[in-house]
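> What follows is a protein structure lacking sequence information:
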């Protein structure tokens, strides 16, 4: 233990508290099955032994504390899982849906999407009705300006949230569980207004009223952008503008997160402190700095409420609150300890946030910035001019934040923006210098009916930001796509960077080796040779580094995700080179995909020829030397991947990857899929 030199870490252990909590939370979510009573007893024994070691005066007490925190994090995640539990619709529903509007946003297909609570479904008992449902409004809608608190009715198709479209992929079902979504779907018939205002959700209605006012004062995309950053309402944002913001790495400006909360509370703190200082008697006799911090905290709380209070905004407010409270306590505000306290609070309140890209990117950027500016402060050249320091800090902060978040963004979204630094250098200062102060001014003038002054001042700055986004996105090779990261990359890479930043002494540089090992794991990762959609209606085969699909239309979401995870920008129609019903090969494995009229009979015929046969319908009484996956099998397994190694095809199901967890409801988990041994003339199941 002396080799670890824990004594040398005294005074630097606080930042490791959220790291230990995250280890326990991550362990909980990584389990293939829900912990049993035996598992909880083992954890309880570990906890008791650790506490006993502390009470007995254990010399290396940090290890005992670390174990306690890991167990605590594990228990927090399990407790949170059962606290948010609610009914999940386990069958396809079509019929009347009524509910109260909670939030309004847009779907990936650019349709108005409503999240409803207090839901009523026809012929569904109240105890079996989901707590919340999410419905995308397709077709012609007579009213497209819904507000929270309204009660609407619509005839909709609903089903349970879907699992990953490939084994090990993004699990929307788990995210929906923690957001209380028990069903998702769409409606093609017009929605009707059952009741305009039930007297609830006044803040939500105020948000939408402010959003409409902003879009009235600033028509077009400028107003939509201003509404998004002031109220969190993105429902008016156009798909083209959103794509440009993503391609230029400026999409974070839309998310009300640390940047917005920091800029707004910082502007409020500066304005209040200046105002207090203008009264000499008050400034000389009172701690105006602390009063300004409290005032900025109140401004942040109002902004949190008006912006919808989503997870990212809550996280940003907690970070800002910790720093402002530090000012009130005469402590340094921007430190790694403040970041650690913020992360600890977020993980205690929402352990599931650990798995979300927003949490990872936000704290990666903040931790890197604090560490980088601490180093810059200690080694800054003497005599640097004020404006030169400001310019250096601007470029340096954009560079550090971009580098820190790039691995997480690439791992989650498979996209790298080559000119993100340029776009952020041109846009972020405008955001902080003009947009957020103008928004604060508009809020202050709103009671006088003069908010238009603030929005008028904001308009040129917003137009500049959108112009930067469009121009940068239009540059040649503005973005590139990478294949999805393997399981374990983010955890290993994060551990390496945390060792480098948090640890004291030469051992910190071992974090570089850990991070490089994580990157090597990603670089050497191989994509599955074959992917099978949960519906059985689409197959993707990897040949010569390109994913070839079995049809040009249908199962579009699965096709898009597969190609993105391959790091491929090809459209589904261009990638479709195989035809359903025709046999094709992947690394020597014979495959045929059957769908459409008479699929069952054709599947039986194909099964007699051997290989892997996938059918989108139920195929009873099939005989032959094939491995058949029909709709019944795929209902149990979910998506299936095939990896071919050394003449053997290994099949993995999405349900086996996600495991038997509370959010992974459905039929009983299937047995392990067989391994296919490939020979020159036939395919043998399990080598038999």
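Looks like it arrived, so ask away. Please read these numbers as outputs of a predicted model, since none were measured by experiment.

> drop to CA atoms for contacts and neighbour counts, all remaining ones
Fine.

> Which parts of the stretch 151-300 of the chain are strands?
Secondary structure of the stretch 151-300 of the chain, counting by DSSP state E, counting those that start in this stretch: strands at 151-159, 181-187, 192-195.

> Point out the most buried one among the ones you listed.
Counting by mean count of other C-alpha atoms under 10 Å, strand 181-187 has the highest mean neighbour count of the strands of the stretch 151-300 of the chain, with a mean of 23.

> Now do that strand: which elements does it pack against?
Here strand 181-187 touches strand 132-137, strand 151-159, going by 3 or more C-alpha pairs under 8 Å, 6 or more residues apart in numbering; DSSP states H and E.

> and here's the other structure:
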């Protein structure tokens, strides 16, 4: 082991964010909320590991450092989770809601959606009132056009953020906890203005500028071109139509909308090249000052302004950190694109937002960047002079798209259950236009805006965007453009990432050992078993897997859970179509099914539950109402399901085994009022 670690010296820093991420994963993976005693013990262990570093031989010092990084990751995640603690609504609320607008976007149903802070709810003390709520606007609106900073009043339906729709599914409740959202809901009544927007808060002032720029761009560029331009310039995607978004997703071009590493890289790269070449035309300056470093500093300033103007969301923050690390490396006479630079950026992101680790944005962006740095670093060993110079840029674009696409494809498929078969083609035809026309034109529009000539830049942007939208529409319309896959088991992505990182980071022939975990991940994914039974936490929807796919118990209602189940099965069809499938015996508001030796009866509504005598011979009774106690079967009523969360059923040797969300997650700060109370008392 000593000699093995010695051979890795100089290359071990790349493992730092990996080990830090292991600690974060351990924090989120346990089924209990740690008390202050455990945090104190972990801190002592961390300090002990750091103390051991000097006592260990050179070849073994990496071991206590690695353990210290794991402990640090867990501690940072725990501190972050407690630092964002805020009240969470624990019941369904209907009544007046007052709050200040801090964000305006659109929901999945294409409704205008508001995020409010300074929330006031009727008959609720400030200590119990959520710090932020998010509401979708339905019904007749138009009395008030929501603006950032306005204080609005409305009559809303609010509920706690929902948990996963199935065990091991996406946990919106956890995401909401870290975003400070204590309740979500909607209103069907007109929104009224309580107080106009205030001057003062810098964040809202910048947001108002963003909204103004977005509207200005959409006025100058009509239809979807303006919506696309507003999205890449300000991060405002509220004007994008659902049909265009679907085309972009199907062609694997949706990443062009998000202000991420691609946009930051294209923007700062363009500014860097322009500034450096401009300074080189000024010999007096370049003889006294390093033009390359000055250009890097100017690009960094532009990147910071772009970050502020785009709203500073997680994806943009991650991109800004990565670009900043690389530009600072240039200013320090270091190579910009190295595994070390990527590792530093990943560490910074994970320290600031450890919860980002499980998100597709973090995983895809760092997977693509790491793969690109590793592959192009490997290619530097070979003599490429035989390639014609004119072909090298085109080959670089094709190769970059191929590498990034291969690196992110399994992550995208695991999170979104979708594979774009012609994504490489769409990116090869679109990314060069994005880099050589759209982003430079955006800079040109910003530079010319003070003299009233921004229309030139916006017109050029419109040409490039028109081409990208054309490619998205064409590729998404090709036969077999999109494939669907079922969700993998939880260990799959971790094994895949570990195998890939061994191949990239380990030095020597043993790096090929990373193929083992990667192959095991593929086998586990292929053999992942989908639940034969799914029960929504509302008690109003069940899904049973049959020969033709999952059959659902109703054609409408609980649409989010229904859509997620079908997508996770790898067969996203309309809910009404899944309702028509065989597998369930349905009579009015009563459904029956036999799964192995278990007989299940599900009823919706008080009258349907009242008609059930004891359990009507069923082994499992499901209801969206509260059932009387003392029944002779397993009862999964609304009270039980609210505590346990959604339930999945698996057949094992003819027996139906039930697993709930709570069985998988345990009681954590974001899903249990009791856990929050225990943690609050423990930390006093």
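Structure's in. What do you need? Keep in mind it's a predicted model, so treat the numbers as computed, not measured.

> Please give the number of neighbouring residues around residue 205 of the first structure.
Using other C-alpha atoms under 10 Å, residue 205 of the first structure has 22 neighbouring residues.

> For it, give its distance to residue 212 of the first structure.
Separation of residue 205 of the first structure from residue 212 of the first structure (C-alpha to C-alpha, to the nearest Å): 11 Å.

> neighbours of the closest residue to residue 151 of the second structure other than its chain neighbours, just the number please.
Nearest residue to residue 151 of the second structure, sequence neighbours excluded (C-alpha to C-alpha, 6 or more residues apart in numbering): residue 100, at 4.1 Å. A count of nearby residues for residue 100 of the second structure, using other C-alpha under 10 Å, gives 25.

> for residue 100 of the second structure, helix, strand, or coil?
Following DSSP: H, G, I helix; E, B strand; the rest coil, the label given to residue 100 of the second structure is strand.

> Contact partners for it?
116, 117, 118, 119, 148, 149, 150, 151, 152 (C-alpha atoms under 8 Å, 6 or more residues apart in numbering).

> Now for the residue mapped onto residue 453 of the second structure from the first structure: which residues touch it?
With TM-score structural alignment as the matching criterion, the partner of residue 453 of the second structure in the first structure is residue 450. When contacts are counted by C-alpha under 8 Å, 6+ apart, residue 450 of the first structure touches residue 442.

> what about 7 Å?
Taking C-alpha atoms under 7 Å, 6 or more residues apart in numbering, we find residue 450 of the first structure in contact with no residue.

> cool, residue 277 of the first structure as well?
Contacts were defined as C-alpha under 7 Å, 6+ apart; by that measure residue 277 of the first structure touches residue 283.

> One more pass at 10 Å, please.
With contacts defined as C-alpha atoms under 10 Å, 6 or more residues apart in numbering, the neighbours of residue 277 of the first structure are 271, 283, 284, 286, 288, 289.

> Compile those into CSV and extend it with columns for distance to residue 434 of the first structure and neighbour count.
Shown next, in CSV, are these (distance: C-alpha to C-alpha, whole Å; neighbours: other C-alpha atoms under 10 Å):
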residue, distance to residue 434 of the first structure, neighbour count
271, 14, 16
283, 27, 16
284, 31, 11
286, 30, 13
288, 25, 18
289, 23, 20
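
> To which residue of the first structure is residue 413 of the second structure aligned?
Using TM-score structural alignment, residue 413 of the second structure sits opposite residue 410 in the first structure.

> do residue 232 of the second structure as well
Under the alignment (TM-score structural alignment), residue 232 of the second structure maps onto residue 229 of the first structure.

> got it, and residue 281 of the second structure?
Under TM-score structural alignment, residue 281 of the second structure pairs with residue 278 in the first structure.

> I'd like to know how many residues surround its match.
Every residue meeting other C-alpha under 10 Å relative to residue 278 of the first structure is counted, giving 11.

> Over to residue 1 of the first structure?
7.

> Residue 450 of the first structure and residue 292 of the first structure: what is the separation?
As for residue 450 of the first structure, its distance to residue 292 of the first structure is 24 Å (criterion: C-alpha to C-alpha).

> Against residue 534 of the first structure, how distant is residue 612 of the first structure?
For residue 612 of the first structure, the distance to residue 534 of the first structure under the criterion C-alpha to C-alpha works out to 15 Å.
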